[in-house]
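> got a predicted structure here, sequence first:
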Amino acid sequence: MAIDWENPRLLLVDSYDSFTFNLASLCKQSIPNCTIYIIKNDTFNISQILPFLPFFSAVIVGPGPGSPENDQDVGVIKDLWNLPAESIIPIFGVCLGLQSLGVAFGAQLKRLDVVKHGQISRIQHTGVELFQEVGMVEAVRYHSLHVVLVKGGDVEKLAWVDDGAENGLVVMAARHTSKPFWGVQYHPESVCTRGGGSDVIQNFWRLAQSWSIKTRRQVKRWNLNLENTLGKPWQSSPLASPHRSTPSQPRPTVATQILELPRMTAATVSELFGVQDEESPFVMLDSAAQPGRFSIIGSLMQTSLQITHFVGDDFITLTRGMQSIRESIGRRDVWTWIADFMGDKRVRNGHPDIPFWGGLIGVLSYELGVCSLDVSLNKDTPKKHPDLNLVFVERSVVIDAGTGRVFVQSLIPDDSWVSDTASLLTAASSPKVAPTTGTEPPQAAPVVTLPNKSRYIARIHEAKERIFAGDSYELCLTARTSISVPKALHFSGSTSWRRYQGLRSKNPAPYSAYIRLHPTTLLSSSPERFLSMSRPPNPIFQLRPIKGTVRKAPGVTRAAAEEALIGSTKEVAENLMIVDLIRHDLHAVVGEDVQVKQFCGVEEYETVWQLVSVIEGKLEPDTSGASDPDSQLGWEMLRTSLPPGSMTGAPKKRSVEILQTLEDQDRSIYSGVFGYWCVGGGSDWSVTIRSCFKFEDRSNAASEGCSSVENWDIGAGGAITALSDPDAEWEEMITKLTSVVGAFGVSYA
């Protein structure tokens, strides 16, 4: 049977890269009606993959970390260039794919003298084959290795870049002189590549068609049974679990009362709700500065359900008051369990102007995301903090800083608490009766234990060596600082609440939080929103990564901040890497419709200027299940996106594996996320940075007496790239610690 040019099938070989789905999307845009199947490079050996090749029109070899000379990095790719004559198929390689092509035919692999990660170069080309009718190319490069082709050999260059004194001439594209193999060193799928993206893929497809016609290559008719081995194709549909059936019973409603209280603050509501009782759970998500708008305060009850889970366990712990039970996850993972739980809690008729009607609030650890990547946890220290720690909030108050309105709401039918609380808040809005926090008595100075500087700098050098070797483009290296604080004597209030108020005062942030879900207490002044999902139907996912910060100071105007941030090759490159990584994560779940709404915009915050990008993804409105209120799509998106790319580097999986060897402790709560999942279907999560957290074992406290010392942990670090200066990276980490340790009365100024 002849090739079906109208409905081609592509096999994309993924080398555990964080840009693979961006490349798949580019192919879908460039080759009409194509179907793409994606496999890992170590899923099959060459003898196993040979029987599948006759069913495909072409192969795409994607980018990835590592070296083409390391079999573990390239897997089956190295064998694709030496197929028997009857099995040869058109192949297009990107980055690692091009390097592997070159090495297979005698090219010499070298390190660049000056690494190019997230940098844009003007590409020169021959104007033929891949570059036929292609004009100027400005392409994004992510590589520390390159190939030097054999003069007169089987592979010849089609494009190159002149790096001058840095690296000289570097091959950017090549072709095999007799076989249907082509490749590019740069990344055509990057959001900032111009001129060498879709048109080059189209030219590859034209060349593949021409070769197949000339050689009379045929493609076998597709057999759906092949999907039992290869999996289903990548396409514009959610990769979530099957949708649940719509329940026959009508959804419950939300009881809401709206108050006009422009002076009401989250702190006032929190104190009225008992935040100063250190023994009780409490949750508050606080928009303490622009661009934050809504603050959410939960009014928890003795019967409020707390859900906890440690990675590696096959059960969930459910706690109400002092009673706890374990529920087996069974064959499900924790994400499916939570999705099923929330599917049963959906409500209707909440107020459309606010994002939260009730639902889960809490924290997810960094290690929960690490396990989602199938990366093993190799730290020997016992885990203290649950990796998933959420509470189901039935009663809540939402403050809209934009309008001055206060929403009092309950999920409990006929709940008199709504009217009682409305009266309480109305009375408390008068300055004469507003709660006061008082003054904490003086106490001994805290003891701050910083990371070992020489060890941290040595780890930076190790990270850079891994980057130079091609294992990563960027590694977000972190370390932990601990603070021991003597508790004030003869003081019955909540010291952690006062510490939060100090943190909020010194570093007001749009995504602040006070979350006390035993055994964890989290105080956060995070500036970074991670992932939000609008309420169904047709939800929109948005991520807002921050890479690049300038602290406000006299003379640091917007113009000065823009020059320091947008004008910095290093800052823009760091941001670009994470933008491309996030696009990949979104494409993995929602399919093709992913847009960069803002690239490297400078945003003003209370104390800093930040380099912020905005990426959005959504399903097509008519996609089956897109508006299904019980869809697990949102939880799948969260699972796929963790840990936050801005806290790992790229490619994500390889970077996380490297960081596991460079960092001495689990990150735990730090660089995970905190936020909510609403019973209306929306959600909002922020990155746990500029934060501190403590562990308190109530069972030990009861048996051994209350400790006289509070022990807090603070994580901080920075994105290490080939351009990083180790001493400057250390100073950046100390700067990031300043606002948090300042809440404890410590200054490094």
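All right, it came through fine. Please read these numbers as outputs of a predicted model, since none were measured by experiment.
> can we go C-alpha only for contacts and neighbour counts from here?
Will do.
> and the longest helix seen in the chain, what does it pack onto?
Counting residues, the longest helix in the chain under DSSP state H turns out to be helix 569-590. Contact partners of helix 569-590 among helices and strands, from 3 or more C-alpha pairs under 8 Å, 6 or more residues apart in numbering; DSSP states H and E: helix 20-30, strand 108-125, strand 546-551, strand 594-604, strand 608-618, helix 633-641, strand 649-650.
> quick one, what contacts Gly292?
Applying C-alpha atoms under 8 Å, 6 or more residues apart in numbering to Gly292 gives the contacts Ala509, Pro510, Tyr511.
> ok, it to Arg690 distance?
Look at Gly292 and Arg690: by C-alpha to C-alpha, to the nearest Å, they are 16 Å apart.
> Ile36 and Leu12 touch, don't they?
Yes: taking C-alpha atoms under 8 Å as the definition, Ile36 is a contact partner of Leu12 at 6.8 Å.
> in space, what's closest to Glu271 - neighbours in sequence excluded?
In space, and not counting its chain neighbours, Glu271 is closest to Pro435: 6.9 Å by C-alpha to C-alpha, 6 or more residues apart in numbering.
> and that neighbour, what does it touch?
By C-alpha under 8 Å, 6+ apart, the contact list for Pro435 reads Thr268, Glu271, Leu272, Ala428.
> please apply the same query to Pro63.
So Pro63 contacts Asp14, Ser15, Asp17, Phe19, Thr20, Gly93, Val94, Cys95, Leu96, Gly97 (C-alpha under 8 Å, 6+ apart).
> sorry, back to before: the contacts of Pro435: which two are farthest apart?
Largest separation among the contacts of Pro435 by C-alpha to C-alpha: Glu271 and Ala428, giving 10.7 Å.
> the more surrounded of the two?
Using other C-alpha atoms under 10 Å, the more surrounded residue of Glu271 and Ala428 is Ala428, with 19 against 16.
> put this next to the previous one:
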Amino acid sequence: MTIQRPRLLLIDSYDSFTFNLAALCRTAIPDCSIHLIKNDQLTIDDLLPLLKSFSAIIIGPGPGSPDLPEDVGVVKDIWKLSECDLLPIFGVCLGFQSLVIEHGGQLKRLQVVKHGQVSKILHTGRDIFKNLKQVTAVRYHSYHAEPDTKEIESLAWADDGVENGSVLMAGKHQTRPFWGVQYHPESVLTDDGGLHILRNFWSLAVEWSQKRDRCLSPLDSSALKILGPSWPHLRPSSLSSSRRTTPATSVTTSVVELPGVNVLDICEMLGVDDHTSPFILLDSAASPGRFSIIASLLPTSLQILYSVGDVFVTLKRGKSVCRESLAGEDIWSWISGFMRLAKAIDGSPDVPFWGGLIGTLSYELGVHSLDIPLRQNRRDINLHPDIHLVYVQRCLVLDTSTSKVYIQSLLSDDWAWMNNMADELHKLPSRSSIMKTPLNLKIASAQVQLPDRHHYVAKIESAQDFLRSGDSYELCLTAQTHLFVPRSLSTWERYKLLRHSNPAPYSAYLRLHPSTFLSSSPERFISYSRSPDSLCELRPIKGTMRKAPGITRACAEQALRGSQKEVAENLMIVDLIRHDLHGVLGLDVHVKQFCEIEEYETVWQMVSVIEGRLPAGTRKDDLGWEVLRQSLPPGSMTGAPKKRSVEILQSLEDEDRSLYSGVFGYWCVGGGGDWSVAIRSCFKHELECQDSEMEHWVIGAGGAITALSDPQAEWDEMLLKLQGVLGAFGAANPRV
């Protein structure tokens, strides 16, 4: 029998690498279609009638244990198929462990867990390893399976020496068409032991089906209703049918060249010192940042506010506030529809932002998108909106590499304002009296409430228990520091102190009542270019070394790239991000850079770059917004697998993260966007301390906890990350 159109069923156990596995299957079997279901989506009775329409089943990895029904769902029943329902099955990690223990094997814990570890795989050279020589593969597991019966034939092992001894890495059932591997064939650092074994599996599956004259039945409409569309499936652009399409706005641009111009001067020219008004600065305060964006807001500039759970969006224009019903659509679709109507053309292609939405998205917005319950009392304690965006119609964009200032407006016939801006900019070089950094200002001492050290260390140890139990590979545990400071400095002056002490490529000063947000973030989360042929890029950072005398690039290379722990942390997030991109974009996702050392103003960072595009000829104007939606919260701030890791963190952490470890940035009316991770940042609520002589600021910090983490060293790392922001409050070295 020749199967003209292979059809695979991929069972997902809530892993964060599932779409990577789907992409690998599609590469190994180029003409196949793939349907994905969750392991608790259907019972075995629901599934059985559908199996005649599939060529094979792929059972993916996931958190937890194959011994626990809630972790594997229908998977445990799949291995018990009757002869008339039988079809080839391939299990990965959790799927493979389930295969072994359901056929008489034993499940055991590794003495030394392997999360993001690369191992040499020893194999028989037969079966799924046919024509393969040396195999190097990535492992993510706390448990391992040992076949105690002759039903499972061992095909591959890893020699962990004194750590774990010989660990089974692959096997097959002796009489049924079942195969599996313990390692992750879909990981970016797994070699031909990934793609090649899937091809070998498919050859064996076809051979088995041909011998039995097994023919596929078509998937009828009722089956498709249960299964949903095949992967990859591009969601349609979100636009409510009640909104009419309007002609695109033309961007008006004027360019002024001002060598030596300072972005702080421009902000003060635009009235940043008037603290009764909102103000927006996205500041490339250090390399590799290039463009700084300053909004020139109108008294009627639209602000869009939303809190998770609301069935409305709040719209503010100056003192006017109204609520608009979401009318059954979600907030992401509402904003996408808004931006479709705001679309603009004719801006300078050299400028990333022509106007559009700028603001913040909270961490809890991403938590909610994972269908994880939020804290019940969060409305009482979280004073900051989960979405706070401003629609910017006038802006100045400074290109720090060319000293050009782009004056831009989305308003018609706005030349009077633009000419006035040009005149004011030309006056700036003579305004040398403006203080570039407030170094001569006296900083009143701050009252610093650090997290309790013993409590934090205990949570690290609890996190490591979850890692050892297989519930996560990495947990990004955080805690909040609270500062109470006298009103001796304005928030703008504090930002200038922060900018001076800790310059960063993704700095920001966002004064959006009721929140004021200051950032010196080093980490871009996601950027996406304008259509057509939109390119999405994510740049996760895992691994940081502060600059100091004698700390050269070579030293940073050795300390970071030479560290098994640091590389494993970075690898896990790279694999997670690839999954997020594959889920939206399909096949065209590539790791452009892995664990390269980049130089920043005050640190060396280990940065990876992952890029993705839609298939050629496909256009989706809100593509970047959809990728952002599917990628929150940032994987570098959660760990992997993301859903289970976030659930664990919700139980371990005492407070909502709020703006911390969410994202901030922009969505341009031309279609592009750029969002950064809200780390090395602080924020306050304006009304909370309006009648007090003291201001209350919040700073979040933490670190990626792995099985290799030392709890005391993690506490020290968390304190180190606080220093740059605390310096703006005169509290860089608080007593512990």
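Noted; the coordinates are in hand. Fair warning: this is a prediction, and the values are worked out from it, not measured in the lab.
> let me see the TM-score of these two.
In this superposition the chains share a TM-score of 0.97, using TM-score structural alignment, normalised by the length of the second structure; 730 aligned residues with a C-alpha RMSD of 1.6 Å.
> which one of the contacts of Pro435 of the first structure is nearest Val363 of the first structure?
Closest approach to Val363 of the first structure among those (C-alpha to C-alpha): Glu271, at 21.7 Å.
> helix, strand or coil for that closest one?
For Glu271 of the first structure, the secondary-structure state derived from DSSP: H, G, I helix; E, B strand; the rest coil is helix.
> corresponding residue for it in the second structure?
For Glu271 of the first structure, the aligned position in the second structure is Glu268, judged by TM-score structural alignment.
> distance of that match from Tyr506 of the second structure?
Separation of Glu268 of the second structure from Tyr506 of the second structure (C-alpha to C-alpha) stands at 20 Å.
> repeat that for Gln564 of the second structure.
Separation of Gln564 of the second structure from Tyr506 of the second structure (C-alpha to C-alpha) stands at 28 Å.
> which part of the second structure lines up with the longest helix of the first structure?
Aligned using TM-score structural alignment, helix 569-590 of the first structure spans residues 564-585 in the second structure.
> mean per-residue distance, that stretch to the first structure?
Stretch 564-585 of the second structure differs from its equivalent in the first structure by a mean of 0.3 Å after superposition (mean C-alpha distance after the TM-score superposition for the first structure).
> still on that earlier bit, so which of the helices and strands packed on helix 569-590 of the first structure is nearest Leu531 of the first structure?
helix 633-641 (7.5 Å).
> what residues are up against the residue nearest to the spatial centre of the second structure?
What sits nearest the mean C-alpha location of the second structure, by C-alpha atoms, centre = their mean, is Pro634, with 2.8 Å. Neighbour list for Pro634 of the second structure: Phe525, Ser661, Gly662, Val677 [criterion: C-alpha under 8 Å, 6+ apart].
> that older thread, quick one: closest of the helices and strands packed on helix 569-590 of the first structure to Tyr186 of the first structure.
Closest among those, using C-alpha to C-alpha: strand 108-125, at 9.1 Å.
> onto which residues of the second structure does the helix or strand that comes right after that closest one map?
Going down the chain from strand 108-125 of the first structure, the next helix or strand is strand 137-148, by DSSP states H and E. Under TM-score structural alignment, the alignment places strand 137-148 of the first structure onto residues 135-146 of the second structure.
> same check, this time on stretch 501-518 of the first structure
Mapped onto the second structure using TM-score structural alignment, stretch 501-518 of the first structure covers residues 496-513.
> got the end-to-end distance for the matching stretch?
With C-alpha to C-alpha as the measure, stretch 496-513 of the second structure spans 19 Å from end to end.
> re earlier: any residues in contact with both of Ile36 and Leu12 of the first structure?
Ala24.
> neighbour-wise, which of the two wins?
Set Ile36 of the first structure next to Leu12 and count neighbours by other C-alpha under 10 Å: Leu12 wins out with 26 against 23.
> to which residue of the second structure is the more buried one aligned?
Under TM-score structural alignment, Leu12 of the first structure pairs with Leu10 in the second structure.
> same question, Asn45 of the first structure
By TM-score structural alignment, Asn45 of the first structure lines up with Thr43.
> same check on Ile120 of the first structure?
The alignment partner of Ile120 of the first structure in the second structure, by TM-score structural alignment, is Val118.
> that match - how many residues pack around it?
With neighbours defined by other C-alpha under 10 Å, the count for Val118 of the second structure comes to 17.
> equivalent analysis for Lys108 of the second structure, please.
Neighbours of Lys108 of the second structure (other C-alpha under 10 Å): 12.
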